[in-house]
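>>> what shape does this take:
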Amino acid sequence: MKIKLSILALAVAMGLAAPAAAQEQIKIASSNWPSLQAMSSVLKEITEKYFGASAEVVNSTLPIIMASMDKGEIDILPEIWSPNHDSLINTYVKEKQTVKLGSMTFKSISGMCTTRHTQEKFGVKSIYDLSRPEIADVFKSAAGGKPKLWVGPAGWSSSKTELIRARDYGYADLFELTTVEESLAIVDLEQAIRAGTPWIGICYTPHPTFSRKEVVMLDEPPHDPAKWKVVQPDQNPNWLAMSSSTTAWAPISVNIAYAKELEAKDPKLVALLNNITLDPAEIAQWIDAVGTKKIDPDTFAKDWVSKNDAKILGWMAGKAQ
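As a prediction, the model looks like this:
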């Protein structure tokens, strides 16, 4: 206890923490994926413990969150993914300039995945294989109907991109493109791994389930910007007709975003947001804790922050950890 108090005292002495009376409430956004839920609660805990401010986590969808940041109603979005959310980045960061990007916390790779058992038994190796009716039939269930292919939750921008890719790669009409929440898709995938039954859907690193050796990403042409024309619903109601994509995802960058007004509201907190970096393996542990083990994000955050004082003070001081 004395060690923790001395570390906080050090932060105050360094001018990194501020008294609660001088702070307004900080509103931190969250949504429906576990790494963001964990990060939102971690930032809330850091804001309250090290900066002496009151903080609140606000749950919504990304378009609403970014519009609220534009109005100064939300201060921080701990994760915005590019190119997944490029339409929002273009609008609020580049055009309106009311939102700024902080540090890039980690990178991700996304693609279409199946189980290793499915690949080895049925020869499903390329994304083009999904356009073959005999391969699509592999994924049919005993219940009948079209086989199911998970494109991601309905609220994700990447799910819209996967609808475009399914159409342009030629397998959209062969599958029921499902948009259940990620937690349900993970349960289905884990059951398929245990039972040795086929599964197909979008996946991404550093998610621990998608990174298992039993899960493989299908081959597809390397990313070509000339073949990646993705329009999102927030840009145009005819987004699907205007879009085209027959190329792999570009490597994904995940950044913190914050309202420009926060620079005046709490410049020391902004300095922290520009210095946070996390190892992908650590993000995988966060996803496992909050997404798989269902640990409450606030409970997880209190534990993680209590064990990572040195790392947090390094972020506050502008030192890479």
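>>> use CA for all of it now, contacts and neighbours both
OK.
>>> so where do the strands sit in this protein?
With DSSP state E, the ranges of strands along the chain come out as 26-30, 55-59, 76-82, 99-108, 110-115, 148-150, 176-178, 200-204, 215-217, 228-229, 244-245, 252-259.
>>> quick one: residues in contact with the second one.
What that stands for is strand 55-59. The contact list for strand 55-59 (CA atoms under 8 Å, 6 or more residues apart in numbering) reads 25-31, 40-41, 44-45, 47-48.
>>> in a markdown table: these, plus neighbour count.
Shown next, in a markdown table, are the contacts of strand 55-59 (neighbours: other CA atoms under 10 Å):
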| residue | neighbour count |
| --- | --- |
| 25 | 14 |
| 26 | 23 |
| 27 | 20 |
| 28 | 25 |
| 29 | 30 |
| 30 | 25 |
| 31 | 20 |
| 40 | 28 |
| 41 | 26 |
| 44 | 23 |
| 45 | 25 |
| 47 | 22 |
| 48 | 17 |
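>>> top helix in this protein by residue count?
Counting by DSSP state H, the longest helix found in the chain is helix 34-51.
>>> which secondary structure elements does that one sit against?
Other helices and strands packing on helix 34-51, by 3 or more CA pairs under 8 Å, 6 or more residues apart in numbering; DSSP states H and E, are strand 26-30, strand 55-59, strand 76-82, helix 280-287, helix 297-306.
>>> quick one on the thing from earlier: farthest-separated two in the contacts of strand 55-59?
Between any two of the contacts of strand 55-59, the greatest separation by CA to CA is 20.6 Å, found for 31 and 48.
>>> picking that back up, please state the offset of the longest helix of the chain from the chain centre?
Remark: helix 34-51 is offset 15 Å from the chain centroid, using CA atoms, centre = their mean, to the nearest Å.
>>> another for comparison:
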Amino acid sequence: MRKSKRQLIAWIGFLILVLAVGLVGCGATTTETTKEEKPTLVLADPGWDSVQFNNSVVQFIAEKGYGYKTEVISGSTPITFAAFIKGDIDIYSEIWTDNIKEKYDKAIKDGAIKAISVNFDDNAQGLYVPTYLIKGNPAKGIKPLAPDLKSIKDLPKYWELFKDQEVPTKGRIYGAPPGWEVDKILQTKIKNYGLDTTYNYFSPGSDAALSTSLAKAYEEGKPWLGYYWEPTWIMGKYDMTLLTDVPFDEALWNDGYKCEFAPSIVTVGVSKGMETKAPDVVEFLSHYKTSNTLLNEALAYMQDNKADVDQTAIWFLKNHTDLWTPWVPSEVADKVKAALK
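Modelled structure (predicted):
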């Protein structure tokens, strides 16, 4: 009987030990699971196709390679950049620094954001016309209607070529969509150049409306004059000529934008909390770099194949492994490649 009691006590002790170990194990698992949970990374979408494409590339690598969740906040440049400064947005994959120079420089100086790489710096922006207006296109039976049109200063004598159908006493210049910082720049610039006496400035409602107006005119071989920029699918698909302007001079630019746009350094930026929130993604983004040619190619693919930005990002990552694999550690690259299959 005494032996049985000892055995019973021993069994009870053993069960308590097993339960204790089990509870400790459960606690460790819970702690480990919590530890593995990663924050959601928020990216800015100020509204144009190249930034949306860059976002999708960043998102695919961050999600598939590093295990983060991502989301996007859309809005105009002023709205998204203000949210970026506040820390509500973590990543801005395409900051056109010269378009928001004062706000950008202040945010950098204040430490609210950090520029960690140059995405591309071989871009251009300004007033464009289809090249066939200057050189003609014999294959399409188009004669050169403005053979001497080279500069913005030549525009007053060609206003009838670009006649505004709604106000036929003036020509029409297609500007940037409302809410874009460059819209304000263009309106001031055109007024200071005196072009408002012969042209109406027309602000399309969106990036899509602007590109549609250009594409429609081009496909029909008609005149078109307006603001555009590179990289874009338009420039990847159509032969357009950027009208020359007064060479860039900082004093002239600060005095009402009376010169050409300087090639903008387009940076990748992160909020001040990102280096703590996702240091591995910050390291990846510090190597992120594309180019005008690469982006024109990707955006033209998107347009020609009626693909969305996510599909285009996958196509791009599959076809440019030599470009992006050096951005990340080999084990991350392997995960991304596996997700692409």
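>>> sorry, back to before: adding distance to residue 286 of the first structure, write the strands of the first structure out as JSON lines.
Below are those laid out as JSON lines (distance: least, CA to CA, whole Å):
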{"stretch": "strand 26-30", "distance to residue 286 of the first structure": "15"}
{"stretch": "strand 55-59", "distance to residue 286 of the first structure": "17"}
{"stretch": "strand 76-82", "distance to residue 286 of the first structure": "14"}
{"stretch": "strand 99-108", "distance to residue 286 of the first structure": "13"}
{"stretch": "strand 110-115", "distance to residue 286 of the first structure": "18"}
{"stretch": "strand 148-150", "distance to residue 286 of the first structure": "23"}
{"stretch": "strand 176-178", "distance to residue 286 of the first structure": "26"}
{"stretch": "strand 200-204", "distance to residue 286 of the first structure": "15"}
{"stretch": "strand 215-217", "distance to residue 286 of the first structure": "20"}
{"stretch": "strand 228-229", "distance to residue 286 of the first structure": "31"}
{"stretch": "strand 244-245", "distance to residue 286 of the first structure": "32"}
{"stretch": "strand 252-259", "distance to residue 286 of the first structure": "15"}
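>>> centre-most residue in the second structure?
What sits nearest the mean C-alpha location of the second structure, by CA atoms, centre = their mean, is residue 51, with 1.4 Å.
>>> doesn't residue 45 make contact with that one?
Yes: Residue 51 of the second structure lies in contact with residue 45 (CA atoms under 8 Å); the separation is 6.6 Å.
>>> and the helices in the stretch 101-250 of the second structure?
For the stretch 101-250 of the second structure, the helices defined by DSSP state H, counting those that start in this stretch cover 101-110, 132-135, 181-192, 207-219, 233-237, 250-254.
>>> average offset between the longest helix of the first structure and the second structure?
Its matched residues in the second structure lie on average 0.8 Å from helix 34-51 of the first structure after superposition (mean CA distance after the TM-score superposition for the first structure).
>>> quick check: residue 126 of the first structure touching residue 218?
Yes: using CA under 8 Å, residue 126 of the first structure is in contact with residue 218, at 4.9 Å.
>>> neighbour count for these two, which is higher?
residue 218 (20 against 16; other CA atoms under 10 Å).
>>> what's the more buried one aligned with over in the second structure?
Using TM-score structural alignment, the partner of residue 218 of the first structure in the second structure is residue 243.
>>> now residue 112 of the first structure
Using TM-score structural alignment, residue 112 of the first structure pairs with residue 127 in the second structure.
>>> could you count how many residues lie near the nearest residue to that match once chain neighbours are set aside?
Counting by CA to CA, 6 or more residues apart in numbering, residue 127 of the second structure lies nearest to residue 227, which is 4.5 Å off, once chain neighbours are set aside. Residue 227 of the second structure has 21 neighbouring residues, counting by other CA under 10 Å.
>>> ok, residue 227 of the second structure to residue 180 of the second structure distance?
12 Å (CA to CA, to the nearest Å).
>>> cool, and residue 339 of the second structure?
35 Å.
>>> and what of residue 59 of the second structure?
From residue 59 of the second structure to residue 180 of the second structure the distance is 24 Å (CA to CA).
>>> same question, residue 91 of the second structure
Relative to residue 180 of the second structure, and taking CA to CA, residue 91 of the second structure is found at 19 Å.
>>> show the contacting residues for residue 47 of the first structure.
26, 53-55, 269.
>>> what's it aligned with over in the second structure?
Checking TM-score structural alignment: residue 47 of the first structure goes with residue 62.
>>> what's the answer for residue 268 of the first structure, then?
So, by TM-score structural alignment, residue 268 of the first structure is matched to residue 280.
>>> count the neighbours of that match for me.
Neighbours around residue 280 of the second structure, by other CA under 10 Å: 16.
>>> try residue 186 of the first structure
Around residue 186 of the first structure there are 16 other residues, counting by other CA under 10 Å.
>>> got a list of what it touches?
So residue 186 of the first structure contacts residue 209 (CA under 8 Å, 6+ apart).
>>> need the contact list for residue 258 of the second structure.
Residues near residue 258 of the second structure by CA under 8 Å, 6+ apart: 189, 192-193, 246, 252.
>>> how about those residues in CSV, adding neighbour count and distance to residue 104 of the second structure?
CSV is the format used below for the contacts of residue 258 of the second structure (neighbours: other CA atoms under 10 Å; distance: CA to CA, whole Å):
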residue, neighbour count, distance to residue 104 of the second structure
189, 20, 21
192, 14, 25
193, 15, 27
246, 13, 25
252, 14, 20
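>>> and residue 305 of the first structure, how far is that from residue 312 of the first structure?
From residue 305 of the first structure to residue 312 of the first structure the distance is 8 Å (CA to CA).
>>> can you check which residues contact both of those two?
residue 46.
>>> who's more crowded, these two?
Neighbour tally, residue 305 of the first structure and residue 312, criterion other CA under 10 Å: the higher count belongs to residue 312, 21 against 18.
>>> for that one, what are its contacts?
46, 305.
>>> what sits closest to residue 83 of the second structure if chain neighbours are left out?
residue 89 is the one closest to residue 83 of the second structure (CA to CA, 6+ apart), at 5.8 Å.
>>> try residue 295 of the second structure
Nearest to residue 295 of the second structure is residue 231, by CA to CA, 6+ apart, at 5.7 Å.
>>> and the one you found, what's its match in the first structure?
In the first structure, residue 231 of the second structure lands on residue 206 (TM-score structural alignment).
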